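Asker: Using only what follows, build the 3D model:
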Amino acid sequence: MSPHSAERGAPHSAEELAALLGPTARRCRLGIAGDEGIALAPLTDHHLHLHLVDEHALPAHGIAAAVDLGGDPAHFARRPKQSMPHLEYAGAFLTVPGGYPSFRSWAPAQIVDLVTNPSSAPGVPGGARTCVDEMADAGAAVIKIALNAAEGRVFDAETLQAVVDAAHRRGLPAVAHVEGDGMTVFALDAGVDVLAHAPFTERLDDALITRCVRAGQIWISTLDINDDPATAVANVTAFVAAGGRILYGTDLGNGDRPSGLLIDELVLLHEAGVRGPALIASLTDPWPRAASDTGVATFVVGTPPESPEAVPEWLRGARVVPAEELITDEY
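Answerer: Model prediction:
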């Protein structure tokens, strides 16, 4: 720390800052004569639906990258690659005839792809491999599977396994919306890599939580979308305590919520034990990319928060800035 740190009002050393906000946090200025503040790696919302939100408002409110988990693959394939937020996508939901979300008003035909058989041969109409290949060929980075037994039909075990295997054959993670009794273990048994929502309709026992962690399964939070988040929060608490990897995600587009970083989601993650550096890690994890975009950063004007409890509200000031505009001084 430089002798000028006290004059600047800096309440944390570099080591204390890392302990509070993780290894990407650093003090800097925005421009030569600009505001002083804290820079972090760019933030990602790992679950939203871009056609239902104001995408242009996302960077101004902290979100540099997003993962669309159910949208028109043709639209995304045409979207400029350097658009902000930077986007990875699943393309259409893979579901069965009569399955979620084919009957929902917000789900036009182009965001639903019906799998009618478990064929692993290429080009078979409605076949598991064909449907996965269609999304992969349209540029999908993940494959989204609907397993909503609470509303409509779901895959049989053979067809689900064929879809997951086809995704893995293309080198893509299989992401499942699980809802209804038994759907978490059904997804796990088939080798689903990621849950699009932390399980919210059933309280998982410790043995199943342990299996999910040992399998390397990832959960995307979406806690605040629930009318009563208690079940999801309890599951996440147990999952992270057992060493599970959790990602910040909101399901933006579902309901009337503002585009950007959602503080209520962060508060619930903190409640579930995802605090301080772990909370920042859930936001800055580049999944499904291998690495974050180095051309942009998150910037919060002012001093860092004083405690992990203050981190969610502090992040309300987050915005996306070009990394080249940040100047790091010696503190």
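
Asker: switch to C-alpha atoms for all contacts and neighbour counts from now on
Answerer: Will do.

Asker: Going by neighbour count, which residues of the strand or helix carrying residue 279 are buried?
Answerer: Assessed by DSSP states H and E, residue 279 sits inside helix 277-284. By 16 or more other C-alpha atoms under 10 Å, the buried positions in helix 277-284 come out as 277-284.

Asker: Out of these, which comes closest to residue 5?
Answerer: Residue 5 lies nearest to residue 277 out of these, by C-alpha to C-alpha, at 22.8 Å.

Asker: and residue 168, how far is that from residue 133?
Answerer: Remark: distance between residue 168 and residue 133 (C-alpha to C-alpha, to the nearest Å) = 11 Å.

Asker: I'd like the structure of this one too, to check against the first:
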Amino acid sequence: MNGRWLLANRDFLVRDLVRDYCTVYSLLADQRHRFDVDGAVSYTALRDLLGEAMRKGVFWRLKDTAHHLFRNSPGIEAVAPGGMPSLELPPQGDIPTESGNAAEQEQIKALRRHADNVLPGGAGAQKALEGLIDWCIGYAFHECAKLKEDAFQGQHYANRLIQISRIPAVTADMYNPLRGLGGQTSESSSRELSRIMHVLAHGLRLLASYLAVERHNAHLARWLASEEDFARRIFGQSYDHLLASLYGNDRERLYLMAARDFLHAGRREPARALLAKAHQGGSLGLEGLTLLRELDREAASECGGSGICAACGKKNSLPCLPFLAGQGRGCA
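Answerer: As a prediction, the model looks like this:
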């Protein structure tokens, strides 16, 4: 992929990295629990988690995203000379909108922002974290591939061996040299699961520290705010550290960034619902309350006589899906 494209789309890639990391960790934690209870993991679940080259699973996509971000993405200095304005140009607000197209200007803004986002330890410490996070994901991925093969062995060959041993013609001399292999496969699965969960748990802690450079990432904020309970469960004790490194004591900023990202995508109702939930939790300040009231007024005026649904933005004579889902808002 083009290095400049990777940097310009970094916000999306980081959001995908965090989302998929949490998903993978949750699914593998479920398999760890299943193994502790039943002594086996699901081959089908691991197969779907990994996927194949032509149909990649979420773990494979996570590995690819980590490689794009931490291996293939060049430094800002590598792409600045290649035809884009240098970083010594006037601040973003001083750039006239007529110079170049809007997409070009957005790329330049993104590149500048990422150039300024460096961890307190400096670029060297940041590169070290990036390398370790990428290593953790790659190592766990290949351990999971081994675990999938062991799951297949346990699900098919171990059971088949037991069935064959019950055939009257099978003697002890024929069967005994093979009888311990099923137990060895189970031991291998246990060790692989332990390594996977250990590596991914440590990677989560590294990721929580690394994400301090993403304080301006609205797409990440939107995911964190929308999936707050899930993210808190996966990050565990590191979650509060993550939010503190991203937003400091200004927790309202998380919800404002998320709501504005929804609004930028033309989704007013999710933005309104998100702010309302944050208000109920006592996380909104004056700015957030002002935006929430503005969205409430817009929703009331639109539903009041225009015939346009506040949920789907269309003029309908039949109820829309948000209304049918019981949200109490929308076409009716």
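
Asker: Give me the TM-score for these two chains.
Answerer: TM-score for the superposed chains, counting by TM-score structural alignment, normalised by the length of the first structure: 0.27, backed by 149 aligned residues with a C-alpha RMSD of 6.5 Å.

Asker: returning to what we had before: save the buried residues of helix 277-284 of the first structure as JSON lines, and put in distance to residue 267 of the first structure too.
Answerer: Formatted as JSON lines, the buried residues of helix 277-284 of the first structure follow (distance: C-alpha to C-alpha, whole Å):
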{"residue": "277", "distance to residue 267 of the first structure": "14"}
{"residue": "278", "distance to residue 267 of the first structure": "13"}
{"residue": "279", "distance to residue 267 of the first structure": "10"}
{"residue": "280", "distance to residue 267 of the first structure": "12"}
{"residue": "281", "distance to residue 267 of the first structure": "15"}
{"residue": "282", "distance to residue 267 of the first structure": "13"}
{"residue": "283", "distance to residue 267 of the first structure": "13"}
{"residue": "284", "distance to residue 267 of the first structure": "16"}
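
Asker: out of those, who's nearest residue 174 of the first structure?
Answerer: residue 282 (19.2 Å).

Asker: Tell me who's in contact with residue 321 of the first structure.
Answerer: 296-299 (C-alpha atoms under 8 Å, 6 or more residues apart in numbering).

Asker: tell me the two of those residues that are most distant?
Answerer: In these, the most distant members under the criterion C-alpha to C-alpha are 296 and 299, with 9.5 Å between them.

Asker: So which of those two has more stuff around it?
Answerer: residue 299 (30 against 20; other C-alpha atoms under 10 Å).

Asker: Show me the strands in the stretch 51-200 of the second structure, by range?
Answerer: 51-52, 55-56 (DSSP state E, counting those that start in this stretch).

Asker: Would you mind giving the ones you listed as a markdown table with distance to residue 20 of the second structure added?
Answerer: Formatted as a markdown table, these follow (distance: least, C-alpha to C-alpha, whole Å):
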| stretch | distance to residue 20 of the second structure |
| --- | --- |
| strand 51-52 | 14 |
| strand 55-56 | 13 |
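
Asker: Minimum distance to residue 11 of the second structure: which of these has it?
Answerer: strand 55-56 (21.9 Å).

Asker: which residues are in contact with that closest one?
Answerer: With C-alpha under 8 Å, 6+ apart as the criterion, strand 55-56 of the second structure contacts residue 50.

Asker: which secondary structure element contains residue 314 of the first structure?
Answerer: Going by DSSP H and E, residue 314 of the first structure is in helix 311-314.

Asker: buried residues in the helix or strand following that helix?
Answerer: With elements assigned by DSSP H and E, the helix or strand that comes after helix 311-314 of the first structure is strand 319-322. Within strand 319-322 of the first structure, the residues that count as buried by 16+ other C-alpha under 10 Å are 319-321.

Asker: just curious, which of those residues is nearest to residue 174 of the first structure?
Answerer: residue 320 (29.2 Å).

Asker: The closest one - nearest residue in space that isn't next to it in sequence?
Answerer: residue 298 (4.8 Å; C-alpha to C-alpha, 6 or more residues apart in numbering).

Asker: Show me what whatever helix or strand the one you found lives in is packed up against.
Answerer: In this structure, residue 298 of the first structure is located in strand 296-301 according to DSSP H and E. Counting contacts by 3 or more C-alpha pairs under 8 Å, 6 or more residues apart in numbering; DSSP states H and E, strand 296-301 of the first structure packs against strand 36-40, strand 63-68, strand 319-322.
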